[in-house]
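A.B. asks: sequence plus predicted model, see below.
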Amino acid sequence: GGRLAPPALTNAERVAALLLEAKRFENEGDRKLARAALSEAEELDPQNPTVLEEEGELAAQQNNISLATEYWSRIVSLGPSAGAFYQRARNHLEEAARSEGTDSSETAFRHRAKTPLQLVGTERTSGNGGSPFGQELIFRFRIAADPRTKISLGQISYQFYAYDQIDAGIIVPTNARMTVGFESAFPRWGANHVEVLRVTYRLDHPVPHQRFYGYVFRLFYSGLLQDQRADPPELLLRLPSSKGK
């Protein structure tokens, strides 16, 4: 009689096999094939810290610190439950943020799993509505949508955490007034169309030496994290672990 076919591999087994393949390719000096194997593993398990760490290390070896920081940021976003991966990713993020030449506007988190919404650009300008002694800033987050998904506005939520610097370089959550809203009264996504979410930061009565330091912005759809930006990137380490609001 015929032999039984071997049982199909589970996702975890396929990821483990791809990690071994990636390591073999890397040892042979073929980083392109190593990256391809890791990308396939990431498709199977986007939250696997081993895969994310390997991708971050490979990007760092190729001096692509921006991409490496994205992977490390994703591990940090998993929280302390990621164990040693979490601590190593924190260390990498802090080191990258200190390194000369790090472009904090580009090294923010970018969720690479397939998601309906994606941040495709950010812009920061100074407003003119603050008091002479205060500070007003306007942030514009450009959001694109997967054209295959019908976006429900009620399912979109977001978080914007702003931080200020006060005496002796101490970083604290801001007490500035914040307003958030889409620039369009009726946001609609279509082919090649983006909508802009506008955040206004207004610090009317700062204490001495208080100035804006940085922010973290997180975008959610149906309660799931879609994309994220932090400037400077180490602010991700201060982020509360909570769902979109």
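C.D. replies: Thanks, I have it. Numbering: from 1, shown residues only.

A.B. asks: rest of the way, CA atoms for contacts and neighbours
C.D. replies: Will do.

A.B. asks: which SSE is Ser73 in?
C.D. replies: Using DSSP states H and E, Ser73 sits in helix 65-77.

A.B. asks: ditto for Arg142
C.D. replies: Assigned by DSSP H and E, Arg142 belongs to strand 135-145.

A.B. asks: who does that strand touch, helix- and strand-wise?
C.D. replies: Where contact means 3 or more Cα pairs under 8 Å, 6 or more residues apart in numbering; DSSP states H and E, strand 135-145 is packed against strand 117-126, strand 194-203.

A.B. asks: which one of the ones you listed has the most crowded surroundings?
C.D. replies: strand 194-203 (a mean of 20; mean count of other Cα atoms under 10 Å).

A.B. asks: was I right about Val51 contacting Leu44?
C.D. replies: No - look at Val51 against Leu44 with Cα atoms under 8 Å: they stay out of range, at 10.2 Å.

A.B. asks: tell me which of those two has more neighbours.
C.D. replies: Taking neighbours as other Cα atoms under 10 Å, Val51 and Leu44 compare with Val51 leading, 25 against 15.

A.B. asks: quick check: which element contains the more buried one?
C.D. replies: Counting by DSSP H and E, Val51 is found in helix 49-61.

A.B. asks: and the contacts of that helix?
C.D. replies: Applying Cα atoms under 8 Å, 6 or more residues apart in numbering, the contact partners of helix 49-61 are 19, 31, 35, 38, 41-42, 46, 65, 67-72, 74-75, 82, 85, 89.

A.B. asks: and stretch 12-21, by the same measure?
C.D. replies: Residues outside stretch 12-21 that contact it (Cα under 8 Å, 6+ apart): 34, 37-38, 40-41, 44-45, 51.

A.B. asks: put this beside the first:
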Amino acid sequence: MKNRASTHLFILLLIVACEIVGYVALRRAALIRGFEPSMIGAVRDLLLYVPIVLLLLWLSRAMKYAGSWTLYTAAILLFSMGMLVQYRLYSDPEYGSRNKAEARAEKTQTLRIRYINKYYDAEKKQLMGLPPTAPQSEDDFDQESIRRSDFTIANVLTSSFTWVPIFAFIAFAVAYWLCTRDDFLMLVQRHSFVIVLATLIPLALAVATSSAGKALGNMTPWEPSKIPFLLGFAGILTQYYRELARTYWGLPKTSNVLPLVVMGMV
């Protein structure tokens, strides 16, 4: 794959097109099973590609990024797959139902009725005690029995599924800009162990505010601590990589390995 921003921009547009097809397919599959997923939520998810494309343009034009774009495109591909799966999962009434067996039975019954309405003629329907209507077409749905989504624009504006990705995009841009500055890289290298110790602060806050194993937008408590942990880990490796390469009997010096061991214990 050529390492050109325009090539990966084209791939991103293909991903968006496939994502739209996926949302349309999920909506149709949901209607067949008697419920309608939120169109507002689908539009919200698709609009998240706007900052993704803007980030690509910012990296290529403003920041003059000349590295490999494969990692960026692969991350967006995984993000797209996860977003589509989450939309399918959270739109299903069975997922949030207290009685999942009953919700599953309702979907199954809807499929049975649809099959009967589609393939049985009026005589067979009358024998089954159903209204003797003509067979329905593929696109006919029982609009009265479909369960509508109550997800509103206000829910979108206050949802963690909206603000967490936006915050992540902004954090990515800020982190990349900082990592292009030599003074910031030197600061991380000199104070890497302190940064690792600072990992305990967001971890403690997440644990203190967590509920049912989730905190800060349905994240697991240890996720907020990953960023300073990895940053400190990179700083320690940058500071000791020359010494770690000098091994004795295949092992580095204990004084050089000790910071990594302590960091892992923290």
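C.D. replies: In hand now; what should we look at? The model shown is predicted, which means the values in this text are computed figures rather than measured ones.

A.B. asks: TM value for the aligned chains?
C.D. replies: TM-score for the superposed chains, counting by TM-score structural alignment, normalised by the length of structure 1: 0.20, backed by 91 aligned residues with a Cα RMSD of 6.4 Å.

A.B. asks: sorry, back to before: which one of the contacts of stretch 12-21 of structure 1 is nearest Arg198 of structure 1?
C.D. replies: Closest approach to Arg198 of structure 1 among these (Cα to Cα): Asp45, at 33.1 Å.

A.B. asks: nearest residue to Phe160 of structure 1 in space, please, no chain neighbours.
C.D. replies: Phe217 (4.6 Å; Cα to Cα, 6 or more residues apart in numbering).

A.B. asks: surely the one you found and Arg229 touch.
C.D. replies: Yes - here Phe217 of structure 1 reaches Arg229: they are 5.2 Å apart, a contact under Cα under 8 Å.

A.B. asks: got the buried residues for the helix ranked longest in structure 1?
C.D. replies: Ranked by residue count under DSSP state H, the longest helix found in structure 1 is helix 11-27. Neighbour counts over helix 11-27 of structure 1 (16 or more other Cα atoms under 10 Å) mark 14-15, 18-19, 21-23, 25-26 as buried.

A.B. asks: right, and Glu243 of structure 2 touches Ser255 too?
C.D. replies: No - applying Cα under 8 Å, one finds Glu243 of structure 2 not in contact with Ser255, separated by 9.6 Å.

A.B. asks: so for the two, which sits in the more crowded spot?
C.D. replies: Per other Cα under 10 Å, whichever of Glu243 of structure 2 and Ser255 has more neighbours is Glu243, with 14 against 11.

A.B. asks: who does whichever strand or helix holds Leu157 of structure 2 touch, helix- and strand-wise?
C.D. replies: Element membership for Leu157 of structure 2 (DSSP H and E) is helix 153-158. Under the contact criterion of 3+ Cα pairs under 8 Å, 6+ apart, the helices and strands touching helix 153-158 of structure 2 comprise helix 39-47.

A.B. asks: residues of the helix it packs on that come out buried?
C.D. replies: Those buried within helix 39-47 of structure 2 under the rule 16+ other Cα under 10 Å are 40-42, 44-46.

A.B. asks: what's around Leu52 of structure 1, how many residues?
C.D. replies: 26.

A.B. asks: what does Leu26 of structure 2 give?
C.D. replies: 19.

A.B. asks: likewise for the one 4 residues further on?
C.D. replies: Other residues near Ala30 of structure 2 come to 20 when the count uses other Cα under 10 Å.

A.B. asks: can you check Arg211 of structure 1 too?
C.D. replies: 18.

A.B. asks: same question, the one 3 residues further on
C.D. replies: Using other Cα under 10 Å, Gly214 of structure 1 is surrounded by 19 other residues.

A.B. asks: now it: how far from Ala230 of structure 1?
C.D. replies: 8 Å (Cα to Cα, to the nearest Å).

A.B. asks: same question for Leu67 of structure 1.
C.D. replies: Taking Cα to Cα, one finds Leu67 of structure 1 at 14 Å from Ala230 of structure 1.

A.B. asks: list the buried residues in the helix or strand where Ile227 of structure 2 lies.
C.D. replies: Using DSSP H and E, Ile227 of structure 2 maps to helix 226-245. Across helix 226-245 of structure 2, burial judged by 16+ other Cα under 10 Å covers 228-229, 231-233, 235-240, 244.

A.B. asks: next one: stretch 51-67 of structure 1
C.D. replies: For stretch 51-67 of structure 1, the neighbour count (16+ other Cα under 10 Å) marks 51-60, 65-67 as buried.

A.B. asks: try stretch 33-46 of structure 1
C.D. replies: Those would be 33-35, 37-42, 45-46, for stretch 33-46 of structure 1 by 16+ other Cα under 10 Å.

A.B. asks: pull the residues that contact that stretch.
C.D. replies: 11, 14-15, 18-19, 21-26, 48, 51-52, 54-55, 58, 112-113.

A.B. asks: contacts only, for the closest residue to Thr122 of structure 1 other than its chain neighbours.
C.D. replies: With Cα to Cα, 6+ apart as the criterion, Thr122 of structure 1 has its nearest non-adjacent residue at 4.7 Å, and that residue is Phe141. Contacts for Phe141 of structure 1 (Cα under 8 Å, 6+ apart) come out as 119-123, 196-198.

A.B. asks: switch to 10 Å and redo it
C.D. replies: Residues in contact with Phe141 of structure 1 (Cα atoms under 10 Å, 6 or more residues apart in numbering) are 119-124, 182, 194-199, 217, 219, 229.

A.B. asks: before we move on, what about Ala25 of structure 2?
C.D. replies: Ala25 of structure 2 sits in contact with 19, 31, where contact means Cα under 10 Å, 6+ apart.

A.B. asks: just confirm Ile171 of structure 1 contacts Gln165, I think it does.
C.D. replies: Yes - taking contacts as Cα atoms under 10 Å, Ile171 of structure 1 lies within contact range of Gln165: 4.6 Å.

A.B. asks: and for these two, which residues touch both?
C.D. replies: 210-214.

A.B. asks: possible to save these as CSV with distance to Leu93 of structure 1?
C.D. replies: Output for the shared contacts of Ile171 and Gln165 of structure 1, formatted as CSV (distance: Cα to Cα, whole Å):
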residue, distance to Leu93 of structure 1
Gln210, 25
Arg211, 23
Phe212, 21
Tyr213, 17
Gly214, 16
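
A.B. asks: quick one: which of those sit in strands?
C.D. replies: Residues of the shared contacts of Ile171 and Gln165 of structure 1 located in strands (DSSP state E): 211-214.

A.B. asks: which among these gets closest to Leu137 of structure 1?
C.D. replies: Set against Leu137 of structure 1, the nearest of these by Cα to Cα is Phe212 (8.8 Å).

A.B. asks: and that closest one, how far from Phe25 of structure 1?
C.D. replies: 46 Å.
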